[in-house]
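Asks: I'd like to go over a predicted model; first the sequence, then the structure.
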Amino acid sequence: MKKFLSVLIFLTLFASLLTGCNKTEKNTTIKVGASVTPHAEILQVAKEILAEKGYNLEIIEYNDYVLPNIATDTGELDANYFQHLPYLQNFNEENGTKLVSVAAIHYEPFGIYPGKTKSLDELKDGAVIAIPNDGTNEARALKLLEAQGLIKLKEDVGFTATVLDIESNPKKLVIKEMEAAQLARALQDVDLAVINGNYAIEAGLHVNRDALAIEDKESEAAQTYANIVAVKEGNENNEAIKALIEALKSEKVKEFINKKYEGAVIPVF
C-alpha cells in the first residue's frame, strides 16, 4: 500500500510539473516607443490587429529623438517607430548603440513653412530660416532650400551636409539650427522654417496646404528617409516583432494612413 501511495504521489507531482510547463506562455506584450504624431496614431490601428492575435501592444510616446533609441538599446523597449534609417545609422555611430531596421513603413515629406514671411518671393536679404540641428535632418532641410534656389551646397556633399557646406548664399540668409521639436513653435520668430513631417502634423500644419515648398515624392530624399521600425540587433526574428511588422504593413493600416493624413504621410509598403 505504501509503495502504491508513493508511486501515486510521484505521478501526481510529475503531472503537475508537466501541466505547469504547458501553461508557461511567452510574453505577449510588445513595448514600442513612438513619436506622438503620426507614429503613435498609426500604432493604435496596429494594436487592434495585434490584439486579435493575442498580443498586447503597449505604446510609449516620446517627444524627442534620443530617449526611444536609448530605451530600445537597453531593452526597456522592444522596438521603436519614429525615425528614418540615416538618422538611426548616425545615432549608432555617435552613441555606440546596436540598433537595426526591420521594416520601412511610411514617408513624411519635409516642408518649408511660412513664419514672418508668407511666401518665398517675399523673402528679403538677411531673412532667418530655421532648420533641424540633427545631422541627417539638417542635410535634408538644406537640400530642400537648395531645390528652391535659395542656397547652393558644395558639389557631391550628399546627405551629410551642414551649414558649413553652403557654397553660395546670395540673399545672405541666416540659417538657424534648432532642435526639430522646437521648429513649429519658432515660426513666429523666424521668416521660414523647414519642419519634419511628424512635428508639422503635431503642430496642426499640413504639408499640402500650409507648406510653401515640399520635397518631391520621387526625390532621393523620399527614397532615403522612409520611417522605420527599429529593434536591438539580435531581435530581428523575434516572433512578436514579426507580428508587429505584419500588422503595420496591413491593408487596414495603409487605408488609415491615406485617409487620415491625405498625403502628409505616405505608406511605402
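Replies: Here it is on my side, so go on.
Asks: C-alpha only now, for contacts and for neighbours.
Replies: Will do.
Asks: number of residues surrounding V128?
Replies: When neighbours are defined as other CA atoms under 10 Å, V128 has 21 of them.
Asks: contact partners for the spatially closest residue to it that is not a sequence neighbour?
Replies: Nearest residue to V128, sequence neighbours excluded (CA to CA, 6 or more residues apart in numbering): V174, at 4.6 Å. Neighbouring residues of V174 by CA atoms under 8 Å, 6 or more residues apart in numbering: 126-129.
Asks: looking at these, which is nearest Y81?
Replies: When the contacts of V174 are compared for distance to Y81 (CA to CA), I129 wins out at 28.3 Å.
Asks: tell me the secondary structure for the closest one?
Replies: Classification of I129 using DSSP: H, G, I helix; E, B strand; the rest coil returns strand.
Asks: contacts for the strand ranked longest in the chain?
Replies: Criterion DSSP state E: the longest strand present in the chain is strand 99-107. For strand 99-107, contacts defined as CA under 8 Å, 6+ apart pick out 69, 72-73, 85, 88, 92, 222, 225-233, 236, 245, 248-249, 265-269.
Asks: re the thing from before, okay, the contacts of V174 in CSV with distance to G33 next?
Replies: CSV is the format used below for the contacts of V174 (distance: CA to CA, whole Å):
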residue, distance to G33
G126, 40
A127, 37
V128, 34
I129, 31
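Asks: going by neighbour count, which of those comes out on top?
Replies: Neighbour tally across the contacts of V174 (other CA under 10 Å): the maximum, 24 neighbours, falls on I129.
Asks: distance of it from V190?
Replies: 6 Å (CA to CA, to the nearest Å).
Asks: also E236?
Replies: Plainly put, E236 is 43 Å away from V190 if you go by CA to CA.
Asks: buried stuff in the longest strand of the chain?
Replies: In terms of neighbour count (16 or more other CA atoms under 10 Å), strand 99-107 has its buried residues at 99-107.
Asks: try this one side by side with the last:
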Amino acid sequence: MKKLGKLLVAAAFLLLVTGCSNSAAQSAKDETVTVKLGVVGDDTDVWDDVQKRLAKEDIKLEYVKFTDYNQPNDALAQGEIDLNAFQHQFFLDNYNKEHGTDLVSIGNTVNAPLGIYSDQLTSVADLKNGATVAIPNDVTNGGRALLLLQTAGLIEVDPDKGQTPTTSDITANKLGLKIEELDASQTARALADVDAAVINSGVAVDAGFTPTKDAIYLEPVDDKARPYVNIIVSRKEDANNKTYQKIVDAYQTKETEKVIAETSKGSSIPAWEDFGRK
C-alpha cells in the first residue's frame, strides 16, 4: 500500500509539472502580439525578413493586402489595421488634408524612384508627336509624374504649383503629348494601349519590371526626393506605441538593407539614414 501511495503521489506530481509546463507554453504563446500591417500588392519579401527579427520580440506581422492606394489609409483610420507601409509623406499629408484624419509617420523605409516605362520604346527621345503617356490620377503621384516628365525634358509645368501640378498647369508641351490619367495601380496594365506610362516602383515590380533595368527614364535620387520617401504609418495616438517602435527598429537595420538591395535589384534605396528616422 505504501508503494502504491508513493506511485500515486509521483504520478500526481508529474501531471502537475506537465500541466504547469503546458500552461507556461500557452502563456508564452498568448503573449505574442499580432500587428496587422497594410500593404499594397503581393511583394512582402522585405517584411518577411523583418518578421524574423520580430519573432525574438514576440511580435507577429499579419499582412493585409490591398489592390490600390485608396484603401490602406481608410482601413487604418477606421481601425481595421494597425499600421500600413505603402506611401510617401506627401501622399499621406494630402490624404490627411482631404479626409480630416491624423495619421502619422513613425519611420522611413525606402526611396522608390518613379519611372517612365514603355513596351515599344527604349528611350524618352523616341516619343513621337502626339504620343500618349499614362500617369497616376491622384494629386500627389500625378503631380510627381508631371514633374518627372518635365525633368525628362518632355514638358514644362507652372513652377508656382510646387509639388502638385495638374495637367492644366502644363505650360509647354513640344511634342503635343496626350496625358491619360489612370489609377496608379492600372498604369502598368495600360502599357499595351499607350506609348509610355509613368509607373510607381511598387506597381512596376509587381508587374515584373526591374526599374533600374526596364525604365526608359528613372527619377533622380537627390534631396528633392525627400517628400517621396516611403514611410510606416500609424494613427496619431499610437505613434509612441512600443510594439510599433520595435517594428520600425527591426526594419531599419543592415539586414533589411541587404534584402532591399537583393529583392529590388537596386531599384529601392534604404532611406532611414540619408533622410533621418522620421
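Replies: That came in fine, so what should we check first? Here the structure is a predicted model, which is why all the values come from computation and not from measurement.
Asks: TM-score for these two?
Replies: The TM-score (TM-score structural alignment, normalised by the length of structure 1) is 0.87; 246 aligned residues with a CA RMSD of 1.8 Å.
Asks: correct me, but V233 of structure 2 touches H88?
Replies: No - using CA atoms under 8 Å as the test, V233 of structure 2 is too far from H88 to be in contact (9.6 Å).
Asks: show me which of those two is the more surrounded one.
Replies: Looking at V233 of structure 2 and H88 with other CA under 10 Å, you find the greater number of neighbours at V233, namely 28 against 24.
Asks: tell me the SS of the residue in structure 1 that that one lines up against?
Replies: Under the alignment defined by TM-score structural alignment, V233 of structure 2 corresponds to A230 in structure 1. Following three-state DSSP, we place A230 of structure 1 in the strand state.
Asks: OK, contacts around A230 of structure 1?
Replies: Contact analysis of A230 of structure 1 by CA under 8 Å, 6+ apart lists 79-81, 99-103.
Asks: all helices for structure 2, in order.
Replies: Per DSSP state H, structure 2 carries helices over the ranges 2-30, 45-55, 72-77, 89-99, 139-151, 201-206, 211-214, 242-251, 254-264.
Asks: what range in structure 1 matches the last one?
Replies: Alignment note (TM-score structural alignment): helix 254-264 of structure 2 is matched to residues 251-261 of structure 1.
Asks: the matching stretch vs structure 2 - mean distance after superposition?
Replies: Comparing stretch 251-261 of structure 1 with its match in structure 2 after superposition yields a mean distance of 1.3 Å (mean CA distance after the TM-score superposition for structure 1).
Asks: quick one: the counterpart of K31 of structure 1 in structure 2 from K65 of structure 2, how far?
Replies: In structure 2, the residue matched to K31 of structure 1 (TM-score structural alignment) is K36. K36 of structure 2 is 10 Å from K65 of structure 2, where distance means CA to CA.
Asks: now swap in T167 of structure 2 and tell me
Replies: For T167 of structure 2 relative to K65 of structure 2 (CA to CA), the value is 31 Å.
Asks: who's more crowded, these two?
Replies: Neighbours were counted for T167 of structure 2 and for K65 using other CA under 10 Å; K65 has more, 17 against 14.
Asks: what does that one correspond to in structure 1?
Replies: So K65 of structure 2 corresponds to E61, using TM-score structural alignment.
Asks: tell me who's in contact with its match.
Replies: Neighbours of E61 of structure 1 in contact, by CA under 8 Å, 6+ apart: 33-36, 40.
Asks: looking at structure 2, which of these hold up?
Replies: Mapped onto structure 2 and checked by both residues aligned by TM-score structural alignment, their matches' CA atoms under 8 Å, those keep the contacts 33-36.
Asks: circling back to that earlier point, aligned partner of the residue nearest to V128 of structure 1 in structure 2?
Replies: Using TM-score structural alignment, V174 of structure 1 sits opposite K178 in structure 2.
Asks: now swap in I195 of structure 1 and tell me
Replies: Aligned by TM-score structural alignment, I195 of structure 1 pairs with I199 of structure 2.
Asks: can you get me a residue count around its match?
Replies: Neighbour number of I199 of structure 2 under other CA under 10 Å is 28.
Asks: contact partners for the counterpart of L76 of structure 2 in structure 1?
Replies: Using TM-score structural alignment as the criterion, the counterpart of L76 of structure 2 in structure 1 is T72. By CA under 8 Å, 6+ apart, the residues touching T72 of structure 1 are 33, 78-80, 99, 231-232.
Asks: K143 of structure 1 matches what in structure 2?
Replies: Superposed on structure 2 with TM-score structural alignment, K143 of structure 1 falls opposite L147.
Asks: ok, that match touching V157?
Replies: Yes - in this structure, L147 of structure 2 is within contact of V157 by CA under 8 Å, at 7.4 Å.
Asks: quick check, central residue of structure 1?
Replies: F82 (1.7 Å; CA atoms, centre = their mean).
Asks: residues touching whichever residue in structure 2 pairs up with that one, list them.
Replies: Correspondence of F82 of structure 1 to structure 2, assessed by TM-score structural alignment: F86. Shown in contact with F86 of structure 2 (CA under 8 Å, 6+ apart): 38-40, 69, 230-232.
Asks: and which of the residues you listed is nearest K258 of structure 2?
Replies: Relative to K258 of structure 2, the closest of the contacts of F86 of structure 2 is N230; by CA to CA it sits at 17.4 Å.
Asks: now do the contacts for the closest one.
Replies: N230 of structure 2 is in contact with 85-89, 108-112, counting by CA under 8 Å, 6+ apart.
Asks: and these as JSON lines, adding distance to S118 of structure 2?
Replies: Formatted as JSON lines, the contacts of N230 of structure 2 follow (distance: CA to CA, whole Å):
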{"residue": "A85", "distance to S118 of structure 2": "27"}
{"residue": "F86", "distance to S118 of structure 2": "24"}
{"residue": "Q87", "distance to S118 of structure 2": "24"}
{"residue": "H88", "distance to S118 of structure 2": "24"}
{"residue": "Q89", "distance to S118 of structure 2": "28"}
{"residue": "N108", "distance to S118 of structure 2": "30"}
{"residue": "T109", "distance to S118 of structure 2": "28"}
{"residue": "V110", "distance to S118 of structure 2": "24"}
{"residue": "N111", "distance to S118 of structure 2": "22"}
{"residue": "A112", "distance to S118 of structure 2": "19"}
